[in-house]
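A.B. asks: this one's structure only:
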């Protein structure tokens, strides 16, 4: 009632979103309410079931069906369960947990984009712990920050990352547990599942499940705690709205430390018994090869950020120029792929239109936040409204992402200009700096540094990049450097970044 009085012009689904956002606190948020959907814009939530269970509890029902296909081969649901169970036993041995329940101790893990990520995640949950995924491209300082801030009791590292993580873990006084590549004999049984459920008292409701760190757009990244109940609500909501089924095959090319990559692209298919093909890195050539493959595990679902679609279009224009090839691409994608989704940043309308011409697919956009997961979605069937905003009903109310000049959206990442400035001011040659985000057709926005140097000093973009790699995430390092004699500030000492954008990037 109060929301109706405060927001009389706001539609019911939007009031649903505002109401549930009220339950968000700094990282810890409450149960999502029953979803309310109408024709057009939809909320992605469904009513939470009283039966809250992690995704691994469903694995044995799918048995020998292929769950993951990666650079190491094929992995069945039974394989993943067995490997996770063994790792869970190792976790409890290292941490000496009684009753095989860590009681929500945090477990950080660093894995490549393959089945080892799933094993580490499931094993953390089987042990009664909270999973904290790390990002392989983050510098050591950022990884240490997450481990320390989350108060992790253990770091799990895949073989290739053990040497990278060992010194950091030693400095922080946290043990490292290597995750060796292995293929299960598929010996897990329902008895093993019952044992896991019993050790956690079969009560997952209210238990912490995962901590994912924000992009740090308003300061240092903050850990957002999701309970098993939260994750199940978002996952089942997406499954319902996007009509996931066990016959689906999704191609996974995104990082696994954000909601987009973890829930939308991994937990959804695993929940329904579908197959996830995981590439170690994004490659336009490899993605097109997989999308157009008529062999086993034919792709039916694809999700990406706008930058990836722009890169795929670039590759298409360069390599698929013959009319008969273009006709084949369009026909194959229309006939075999049922759903293509874009998210994490605004989708430029030219990219959307070009992609529709190439594949016959109008990309489905959705809106979410680390704090709440996926909240709004264009419909699977019916009219889809373009842009990073979603329109609903009578002409219309708009749900928008943040538009501050201090938030730069680059390739699906939200970058804090203030945080980049903090890092750059540590450079011995820089006296003052303002970071701005000029528009870019491929990346959404670029990271551009307007810099005032100390007297007598010189600095090239290459030198700045080389220096920044030690302390900054790759996507936050400036790709443009503008050196000025002085950065203009007003009487309050503030920089008008809109003026800087107009000055150096006139439209």
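C.D. replies: That came through fine. The structure displayed is predicted, hence computed values, not measured ones.

A.B. asks: Only C-alpha atoms from now on, for both contacts and neighbour counts.
C.D. replies: Fine.

A.B. asks: and residue 62, how far is that from residue 234?
C.D. replies: Distance of residue 62 to residue 234, given as CA to CA, to the nearest Å: 21 Å.

A.B. asks: more neighbours, these two?
C.D. replies: Neighbour totals were compared for residue 62 and residue 234, and residue 234 leads with 25 against 18 (other CA atoms under 10 Å).

A.B. asks: Which secondary structure element is home to the more buried one?
C.D. replies: helix 228-242 (DSSP states H and E).

A.B. asks: what distance separates that helix from the centre of its chain?
C.D. replies: 15 Å (CA atoms, centre = their mean, to the nearest Å).

A.B. asks: repeat for stretch 179-196
C.D. replies: The answer for stretch 179-196 is 27 Å, by CA atoms, centre = their mean.

A.B. asks: In addition, the following structure is provided for comparison:
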């Protein structure tokens, strides 16, 4: 390829060279600068032996170098493995070994701590963005390479993600190429439509770049030629400042981010102008109807959409703004060419309005994890339906409702108890910002319900008062037997609660760990 394709960095560099592409703090990149730096970086990496097909690990926080790296990898026809920057050297070594990656790029404060992760592995180039370190090439040195010859990307780099490893070791997910499949093209177009991006918009990025949503936001903004504002570490008031300063039109957040904005004093909320927002999205964790109502009240009635997806299958469903109050609690209708099957414990399909495990088939459904064996029938059936691990139902109109994670279900005295229902009841208390419910060992019933609460900043409440508030909303067998108020609940970088961290002390040494 020797010419620029439409809606690419190369095309914007030619048609709008001085237009802003990315902004992080006081750092800015125009389309021309982004393209030139990506060319230099690609040539610099090629000189170090990087070739088409290599898997390149990007272990970075949200930063302006990420789109430069992404575009360089596209020009080199490399794969991009987005890695969580919080992983330990041992966890990192597992991913490097399992993926057979060849190149590693990081922005760690102490890159040398990661050197043991490379032992015995075919890493031919390790790059440090911020700190010089033995065994690492400086990112700045690679950028000093010539921007000539110019390179042109055929498409965005294939993205590889590793599952969070809530059950067993993390597994690599490389999405199958579907650009030549008519159904796949229609599916991707339908997903893109729900993101509600328009030419002339401004994107705010606060989601990590080792999750599918972060890269997707970057690439969607590039496709539209729109600028993206990068916020490395989420701060609720700073987010509002950026929305006002840059007239942000599109933002995707996780519930925790919205909760932190909602917890700001009313005077602070009223001091910012968020009227530029045209499209908000929320997902990656359960969203209470109370939180949705607050978002609608503050940001406006026609901006909030909710998406539901899974790493192994891509986006599954979407609930548009006009349905938020008509279908409270729903995750929407399935995307085009997506099929949803609700199944009982024996694997049989259940009728509408019955809760069961969710199985999904999309054009992006994987058939094996990276470098792994084909998936077995307990995960992928003969008709291509993938077991996503969530519990939910379809109503009479085909709207999907997620009720819980299958693995989070508590069985007490032979009765199935779903934590999401209990968490929703606890969140009704005016002093509670977030809640997590788990099952802990019980000699008589097998498990009993325990809750953990995080209070809103500046608020106080007793454990007994919060427990008492559940009496009107939960049957006695569902009510927590114990409740603990904690300073902060454990979460991953996408805002998902890490219930395994809460469970571990209680189940240590037990025969099973639910």
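C.D. replies: Good, I have the coordinates. Keep in mind it's a predicted model, so treat the numbers as computed, not measured.

A.B. asks: Drop the TM-score for these two in here.
C.D. replies: TM-score for the superposed pair, counting by TM-score structural alignment, normalised by the length of structure 1: 0.62. Supporting figures: 371 aligned residues with a CA RMSD of 4.2 Å.

A.B. asks: my read: residue 278 of structure 1 touches residue 253, true?
C.D. replies: Yes: contact criterion CA atoms under 8 Å: residue 278 of structure 1 and residue 253 qualify, at 6.4 Å.

A.B. asks: can you confirm residue 34 of structure 2 is in a helix?
C.D. replies: Yes: assessed by DSSP: H, G, I helix; E, B strand; the rest coil, residue 34 of structure 2 belongs to a helix.

A.B. asks: And the residue positioned nearest the centre of structure 2, how far from residue 298 of structure 2?
C.D. replies: Nearest to the mean C-alpha position of structure 2, counting by CA atoms, centre = their mean, stands residue 211 at 4.3 Å. Using CA to CA, residue 211 of structure 2 is found at 27 Å from residue 298 of structure 2.

A.B. asks: which position in structure 2 aligns with residue 304 of structure 1?
C.D. replies: Structural correspondence for residue 304 of structure 1 with respect to structure 2 (TM-score structural alignment): residue 253.

A.B. asks: meant to ask about residue 152 of structure 1
C.D. replies: So residue 152 of structure 1 corresponds to residue 101, using TM-score structural alignment.

A.B. asks: In contact with its match, which residues are there?
C.D. replies: 54-57, 122-123 (CA atoms under 8 Å, 6 or more residues apart in numbering).

A.B. asks: rerun at 7 Å
C.D. replies: 54-57, 123 (CA atoms under 7 Å, 6 or more residues apart in numbering).

A.B. asks: With residue 249 of structure 2 instead?
C.D. replies: 201-203, 276-279.

A.B. asks: and of those residues, the nearest to residue 113 of structure 2?
C.D. replies: residue 203 (34.5 Å; CA to CA).

A.B. asks: Now which residue in structure 1 aligns to the closest one?
C.D. replies: So, by TM-score structural alignment, residue 203 of structure 2 is matched to residue 250.

A.B. asks: go on, residue 360 of structure 2?
C.D. replies: Using TM-score structural alignment, residue 360 of structure 2 pairs with nothing in structure 1.

A.B. asks: do you know how far the closest residue to the match of residue 304 of structure 1 other than its chain neighbours is from residue 188 of structure 2?
C.D. replies: Sequence neighbours aside, residue 282 is the residue nearest to residue 253 of structure 2 in space, at 5.2 Å (criterion: CA to CA, 6 or more residues apart in numbering). Shown here: residue 282 of structure 2 relative to residue 188 of structure 2, a distance of 19 Å by CA to CA.
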